[in-house]
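> My questions concern the predicted model and sequence given below.
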Amino acid sequence: MRFLARRARAQAALLAVLAALVALVTATAAAGSGLVVQRSDAITTTELASRQGAPGALVLQTRAGQDPQAQDDALVTLLGDLIAASGGTPQDGAALDVTRAWVGESLTLQREDAAAGAAFLATAADLAGRADLIDGRWLSEPGASADEPGVVPALLPVSAADRAGLGVGDVVALGREGALRLQVVGTFAAREPSAPLWTAADSAQLTGEQQVTGPFVVAEATTIPGDPYLRWTITPSGAPLVSDGAAPLAAALAALPAALEATDDFAPRGLTETGTLADTLAELAAAAADARAVTGVALVMLAILGLLCLSQVARLLARARAAHSRIMLARGAAPGRLVAMEVAETGVLAALAVALGAALGLAVAPGGGLVALVALPLAWAAIALPAVTGILRPEQAGRGTTLVRGVSAGLIVLLAALSTWRLLSLVGSSSWTALEAALALPAPGLAVLACALVLLVALAPVWAAMDRIAVRAPVTPALGLFSVARTSRSQAVPVLLLAAAVGTTGVAATYAASAGAARADLLAAQSGADARIQLPPRGAVSAAYPPRDVAPLADVPGVTATARVNRVTGDVGGVEAELLAVPASLLPDVMALPDGTGADPDALAAAITPAPPAAGGLDGAREVTLSLQQSGGTTLPAQTTAQLSVLAWFVDAAGAVRWQESAQEVSFGDNRVSIPQPAAGESLLALDLTARVPAPVQELSLALAAVGSGAEQGGSPTGWRGTTWSAPPGDPVLTASWSTTVHGRLLPPAPEALPAVLSPTLAQALDASVGDALEFSGAGYPLAIEVAAVAEVPGVPGFAVLVDRDGWVAQTVAFSRGVPDADEIWIALADPVTAAVGEDPEGGGRPALERQARALGGTALWPDLAAAGTAVGTPAFALVAGAALVLAVVGLLAAAAVSVRDRRAEVLTLRAIGMSARGQARARALEPAVVTLAGILCGLVVAAAVSALVTPALVRLSVPAVVSVTVHVHPWWLATAVAVLGAGGVVTALVVARTVTRQARDTAHREETR
């Protein structure tokens, strides 16, 4: 033991370097692994909690049976069993909440003064905790009883109360005979209307087909008449969810409806469902798996680089001990005994260093303990193998040694090619086996190592040229150049480490930049805007449903533009596609176009802008001439007057709709009728006409005869169309048979076909090109379109059609009695990233927009900036790049230290022939400078080659939905790597120069100076 201790003290510096390297790699890997787990879990929990509406809920509904409590217990028990069967834990199940409510059937709603349609009753758990009382009292408060005996107190959403014209104190009757009487004792509004718990809360049927007033919230389920339903709403509970728990929950929720429906005692009369929480969890599980794969690549790169650095420094240690080993073998020491000493020494060293590194890593981020178990044997082998090899097979030059090294390098290159091929072939696969992952994950690290080895071989002509140049150089630089050129095999260690470090940093820099750009492009393509407000479905604009006021959005700090947008799913040429209607005039301001699409916002806006009608415009029109006629066997006296109602629809440049109504008496024949006038910036969208006569007429017609300015009668209404919604629009003549009323809509001139932009995938599926005429059928009416351009349509992944919203509305009103309101509000922000992460420096940003969204009854949608793949992968690669730089600098210093010690005799020889200490220092300092430069240049080549090869595959792992990947690079990452390694080279040169100077000036007699 004393001998081992003395032997270790003799090489204490190199052993300390090895221990530090092992601890560094272990700590980095353990911390990185722990951070990956923590970050993946945090992102999974955060993204699950952020899902609003149907994506964050699963709602199940069935008829109440004989034992409702047994039904409730059966659902909860079955859900737990399915989670366990899918591999989940009780902690995973705690991430879900199950809320039960009673829901009544739709019943006739009658008020004391008039019939008011239909309504339904329901119970609501913890309503006061998730809603705000607007007027009246909660049911649990004193004084919340009805004013009359037999009347049930109830709460009503304020939106439903406004639509039905009800207020606190009003009494309504439910049922055809009004058997159940309710009194509204309070109105409430959801605190978070987009919260998953409110999914389908305003409908008695989960299908949403029946529009009814409600829910009238009552305190007791026994109050609900008829055959009520039980409704369970499964939502995230807010409890932490580990990323590994998302997949079991997704599988359990996907299987739950079928399992419940198969249980007759639970769902005796069927089961209905809505919500996509299972799909959301499946997406999060897939994202977490992708994140683990990407970070696995980064950690394997760290392991490969760490093993490379350890093995090379261990080779330096073996070279430093070579003379000692030869002496001991010459004096009769058994090789096995020396090998046992090396194995024991390196084992103790590796164990202590791994323990220290694991402790540091776990202190930073718990969860990476498994890394220590893997790191110990790998580190032990990397350190012990060169030492054992140096004893059993002393390093000698010759063909055999050269052949072994060449074969080893060739095997590494072959393994790198195989691993890279496997990685490229597996990208896009839904799942990897353990063997596939073991082959694919080392690909980038092996590729970096293989490229660095190839470049080392390619440097041979460079060293030869340097040797020739040194012949003609002055003495001082010549010595440095000669040394590097003629000891290239010894210099291969630091060059290889430097090239691998720069290559690793280059891969990290290109991955981070490319993945970020791909994610941003995909978000722009999927979202379409910096932020969106998704509005709840509603009927067309009417007195009961006035147009939503989006003006307050413009006052939010940071908002630069807003636009009303509609989406319609339909059929075009036999292919299902989604139509996106955006105002052409606002499209350049609000649409976020991804980089690399080649699309120009102004060009898209110009492509979808409809051409103005050739004739029949409304500029200056103040009156129209209407001809009221009657015919057939049953007519009225010619002097009979009729009541005419004119409802004018106007739309402004922002898409806001306004209507104005007027009425007057008209007679049979031509009548000059004044029409309401648009305000500044508005245009006339349509005229709704209703003429009523005292008695039925066999044939009654109302025709548009002329359009005038008021001073003149005007000309014929060229281009005008008329519709009664029972047939496609035609001549501006409205007719009725055997009726006292003729009504319909007059439409101003409009283009026959709307110009449209088709997505490339849709154009390819339809084999369509610019100029082709197509028909889009959606929402129950046909829309004639003409292909104006083929380009990516942001906001609609897949088959997409982009048209001008104003033109689309003008076409839609010919087939629909109402005027469509917006489905979404698109918002442009001055600083989208800052707003999305919730920073609110000036009262704007995410909080303010979410308040506005709640005021509109909608949901604020934001780009998913914290996607698991990029959010976890980028920090992991950054961590690996930093560790690679440290390893390279330490390896460079270690190589220089060994070289300085081994070449002490050379210093004395040069001193003996008259070379000064300063001259020797300058010559020797040139060596690490040349080596550093060569390593950095080789590393840049390695980075370029490997990044171009593997970065697209790594990006597709992080962002699976991306269509194409453009390789980008973070120049500052590479610049930092070059600066750090350059500084390391300078420090090494200074250390070498100082040490050589001290050696040259040391004249004391000792063994090695003889």
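Cool, the structure landed. Not measured: the values here are computed from a predicted model.

> CA atoms for contacts and neighbours, from now on please.
Fine.

> moving C-terminal of the biggest strand by length in the chain, what's the next helix or strand?
For the chain, the longest strand by residue count, based on DSSP state E, is strand 682-708. Once strand 682-708 ends, the next helix or strand along the chain (criterion: DSSP states H and E) is strand 721-723.

> Remind me what that following strand packs against, helices and strands.
strand 733-747 (3 or more CA pairs under 8 Å, 6 or more residues apart in numbering; DSSP states H and E).

> For the strand it packs on, which residues meet the burial criterion?
733-737, 739-747 (16 or more other CA atoms under 10 Å).

> In JSON lines: these, plus distance to L362.
Output for the buried residues of strand 733-747, formatted as JSON lines (distance: CA to CA, whole Å):
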{"residue": "V733", "distance to L362": "82"}
{"residue": "L734", "distance to L362": "80"}
{"residue": "T735", "distance to L362": "83"}
{"residue": "A736", "distance to L362": "83"}
{"residue": "S737", "distance to L362": "85"}
{"residue": "S739", "distance to L362": "85"}
{"residue": "T740", "distance to L362": "85"}
{"residue": "T741", "distance to L362": "82"}
{"residue": "V742", "distance to L362": "81"}
{"residue": "H743", "distance to L362": "78"}
{"residue": "G744", "distance to L362": "75"}
{"residue": "R745", "distance to L362": "73"}
{"residue": "L746", "distance to L362": "75"}
{"residue": "L747", "distance to L362": "72"}
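
> Second structure follows, compare the two:
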Amino acid sequence: MPLAARRALARRGLLALVALLVVVVATTGGAALGLLTATTTASARAALGGTDPAALVVTTRVADDPAAQEAGLTAAVDDLFGGAPVRVARTESAAEGDAPFVVWTLTPDLSALVPDDLAGLAAGSVALRDTLRQDDAVAVRGITVTGDLGERAAVELAALGAARAVVTVPLALLLLVSLVALAQVGRVLAGARENEVEILVARGASPRRLVAAAAVEAVVVGVPAAALGTGLAALLLTGRGPWTPGPPVAAGAVTALAAVAVLTGVVAAQARAVAARGARDRSGRLRQAATAGTVVAVAAVALLGLLRLRSLGSPAVPGGQGVADPLAAAGPAVALVALGLAVLVLLGPATRAWATLAARGPRLTGVLVARRTARGLRLAVVPVVLLVLAIGSAVLAGAYAGTEEAAREGAAVQAVGTDVRVAVPGPGTAGAMLGPSAPPPDATAFAALPGAAAAAPALVGDATVQGEDVGATALPADAVPGVVRTPGAATIADPLRGTDPFAGAPVLPDDASGLELVLAGSVTPDLAAAEIAEVQDADVAPTVAVTLWLVAPDGTLTVLDAGSPALGTAGERTRLSVPVEDLPAGSRLAAVGLDLGPAVVPTRVDVRLEALTARTAAGEVPVDLDAGWTPVGTAPADDLDDGRVPRFTTTLTSPAPSWARLVAGSSDPGPGVPALVTDAAAARWDATAGDVVEVTWAGTAVPLEVVGTVAEVPGQSRAAAVLVDLGTLDAALLRTAPGLPRPGEVWVAATSPDAVPALAQDAAATARAAAPEPGTVTVTTVADAAGADAGSPVRLVFLVVAAGAVLVALLGLAAVAVTTTAGRRAEVVVLRALGVPPRAQGAGRALELGVVAVAGTLSGLLAGGVVAVLAVPGLVAGVVPGTAAPVAVLPGPVLVAVLAAVGGSAVVAGAVAAVVAAQARDTDYRPEVR
């Protein structure tokens, strides 16, 4: 023990750095695990809490034995929810003449909720209804279970599972940095004691005794340092969220064990090597061969890890909830080590070439620095590898943060499609059909809001192709560049622009406040063909309801109810008056609709629009009706001579209602509605440009002509989706469907990102003022669609690991500086005798460290960039699925890490320069310089 104490005191500077290294590793590991626990717990509580807490509502009749009913529910909750903290509130509602209802409201106890409880909440919510229905003591005459607790818990469970799988990458990096740092600093300490060990072995000390002494020393140094690091981690975590002491304590314990094991193992290897050393071993050839083998082995593992990561698409095991593939998770960290070792391999020839060139120069300092650096690469391993890992970690942290932020924003932009998306459902249901009671939303009102650059109506929903669901978006093609915010919006809708489907339709005056129609027609039942008993006391004339379909310049259709004229058998003329409000400029009459009632007996119907007059401020303006009119619908139309006037004749024989429209414009609608389909949809349908695909949209089969493919469709999160022009779609549905789906949304583009919050508020107010049911209005922005940031735990852990790795690298550099300063004391005397000034010696020694630090920093930037390009897309895809954002580096972490590395290296180099200069000025006799 006295000998061990004297040996420790002789190297107290290095041992102090080893202790600091253990402190930093324990602090970094504890802070990383603590932040991971805190952020995931906070995320889980936020997902199920907030202004609209998740809940399940169980409703049934009160049983004859309420106590047994309550006990049955409680037992089912305890059994199904796996111990998750759930609060149950019970209420009763009175019922006249019948047993009252009992309502249990199940909400999670957020103060006690942890991420592991999400699985129990999700599974229990799914199974609760069936379980309670089978318990007669609980379910009385049926039971209902409603609420979103299970769905929200399942979504958050999947998000946190993905984050847990990805977070293993920075944790693996931290583990590797820690092991490399401990091993390399242990080697530096062992190298400084090599002469002592040789003397002790020569005097009879056994390797086992040396190992035992080293183990005691490692315990004395490592355990208190790890405890101190754990305390610092707990201090850093104070106020950072709901963390528990378990993870930091576990990190500290692992750090202490690793420190003792690594430091003891290094000494054991050294003692055995010294005891068995021969002449051939001193040549260094075996060491060089082992180093080459290490480089090849590490490179092979790194390559396999990166290939595994890219093949899986993320570190997560397919089908495993939050389970990471070990090889894929370790791939980026091992790749950084491999690139750091490759730098060392290249550093040898580079420094020798530098020494050769410096020898030709006039300055002695440059030659000494170059030659000493070339010959001292064994010590350069420590700072170079650690700096490569540290700066590479910072680059990975910045690349992950920047790419994940871009991916989340891109996914949100893709899901929303524009800056502000306003949904204004029609009366009754969100899928209301166009009609006088459910007109399309007025996009011009939103375009006039402060901060709005453009606005357009949108029809967004689901369709089916071959029985499979696809996302469907219909927008005015000309408005897409102005309102869509996804990449490529300026040209995405170009293939959708075609001929005007209502070319030649009658144009209405812009300031029309009403329309006057003159109808001539007759409804003539064929009583001779009917049995008198069937028509006795019956009104055999079917009703005829007239509607006007107006089309705005953006393709939006509006339906006006013209009423049901009383048409007799003599062909009387009828005048109908239709009020018009806020008619868009350039509107045209697209079609005249006829809704025909059932025909009790065969009936001849003849309806002709003879005149149309618009009421304006300047008086009545006649509308020219001389256009091409095509009859469509379920009522069979008779052939007309030229179709230049809006006239419809038919013989009704069906007892069911029917409909007909006289559509203005071309009679040839083409093979289908031009559509852009996603790459995934084209691959699923095996469709190429020019193919026609039948889509069932709003209950009607619509042929779509594929005119191109896109990666994604604005406003759709589905991989398989289609985009069409709203006007062209309406023109097609106008010919085939009795009812057209109402564009229930308005997409509003902002003049700048800063204007979005205020614009969203104004758009919500405008929509609620116009909506028949203001509570149904929803406004969505990109910030709303982004939702909870499931990648924040990964991002925080990456940043903590990068910060800890930089500190570890600087401590490694300091350890090398302390070792070389003490070990080269005799060299200072020789150079002083040769006339090298003290300041020149200090500057040369500082330059040596500077060269190593710069090489490690630059190599770390390069290595981090390479690994980021290969690994970060897969890491981001694990947290933000379905995205393919290019790698974008957030410069903050990288800049801070580089400045810290450069600044710390400068401080260490300056301290070494000062010590060496002081040694050169010291002329006293000392034993170590004999």
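Okay, I see it. Keep in mind the model is a prediction, meaning the values are calculated, not measured.

> Give the other helices and strands that the longest strand of the first structure contacts.
Contact here means 3+ CA pairs under 8 Å, 6+ apart; on that basis strand 682-708 of the first structure packs against strand 623-631, strand 641-652, strand 733-747.

> Which residues are in contact with the counterpart of L14 of the first structure in the second structure?
When the second structure is aligned by TM-score structural alignment, the residue opposite L14 of the first structure is L14. L14 of the second structure makes contacts with 189, 815, 818-819, as judged by CA atoms under 8 Å, 6 or more residues apart in numbering.

> Show me the two of these that sit farthest apart.
L189 and V818 (10.0 Å; CA to CA).

> and of the contacts of L14 of the second structure, the nearest to R372 of the second structure?
Nearest to R372 of the second structure among the contacts of L14 of the second structure: T819, at 14.5 Å, using CA to CA.

> follow-up on the earlier one: across to the first structure, which of the contacts of L14 of the second structure hold up?
With both residues aligned by TM-score structural alignment, their matches' CA atoms under 8 Å, the contacts of the contacts of L14 of the second structure that the first structure also has are 189, 815.

> Tell me which of the contacts of L14 of the second structure fall in helices.
When DSSP state H is applied, these are split such that 189, 815, 818-819 fall in helices.

> ok, and the most crowded of the contacts of L14 of the second structure?
In terms of neighbour count, A815 stands highest of the contacts of L14 of the second structure at 28 neighbours, by other CA atoms under 10 Å.

> Quick check, R519 of the first structure in contact with V959.
Yes - under the criterion of CA atoms under 8 Å, R519 of the first structure makes contact with V959 at 6.4 Å.

> Between those two, which is the more surrounded one?
A direct count of neighbours by other CA under 10 Å for R519 of the first structure and V959 places R519 higher, at 27 against 23.

> Which helix or strand contains that one?
Using DSSP H and E, R519 of the first structure falls in helix 488-527.

> any idea what sits nearest G322 of the second structure, other than its immediate chain neighbours?
Leaving aside its sequence neighbours, G322 of the second structure sits nearest to G161 (CA to CA, 6 or more residues apart in numbering; 3.8 Å).

> when you align them, which residue in the first structure goes with the one you found?
Checking TM-score structural alignment: G161 of the second structure goes with A289.

> Compute the distance between that match and R846 of the first structure, please.
29 Å (CA to CA, to the nearest Å).

> likewise A173 of the first structure?
The spacing between A173 of the first structure and R846 of the first structure, counted by CA to CA, is 43 Å.

> Would you check the span in the first structure matched by stretch 830-841 of the second structure?
So stretch 830-841 of the second structure is aligned with residues 909-920, judged by TM-score structural alignment.

> what does A323 of the first structure align to in the second structure?
Using TM-score structural alignment, A323 of the first structure pairs with N195 in the second structure.

> Please give the element, helix or strand, for its match.
Judged by DSSP H and E, N195 of the second structure forms part of helix 194-202.

> repeat for L307 of the second structure
helix 285-312.
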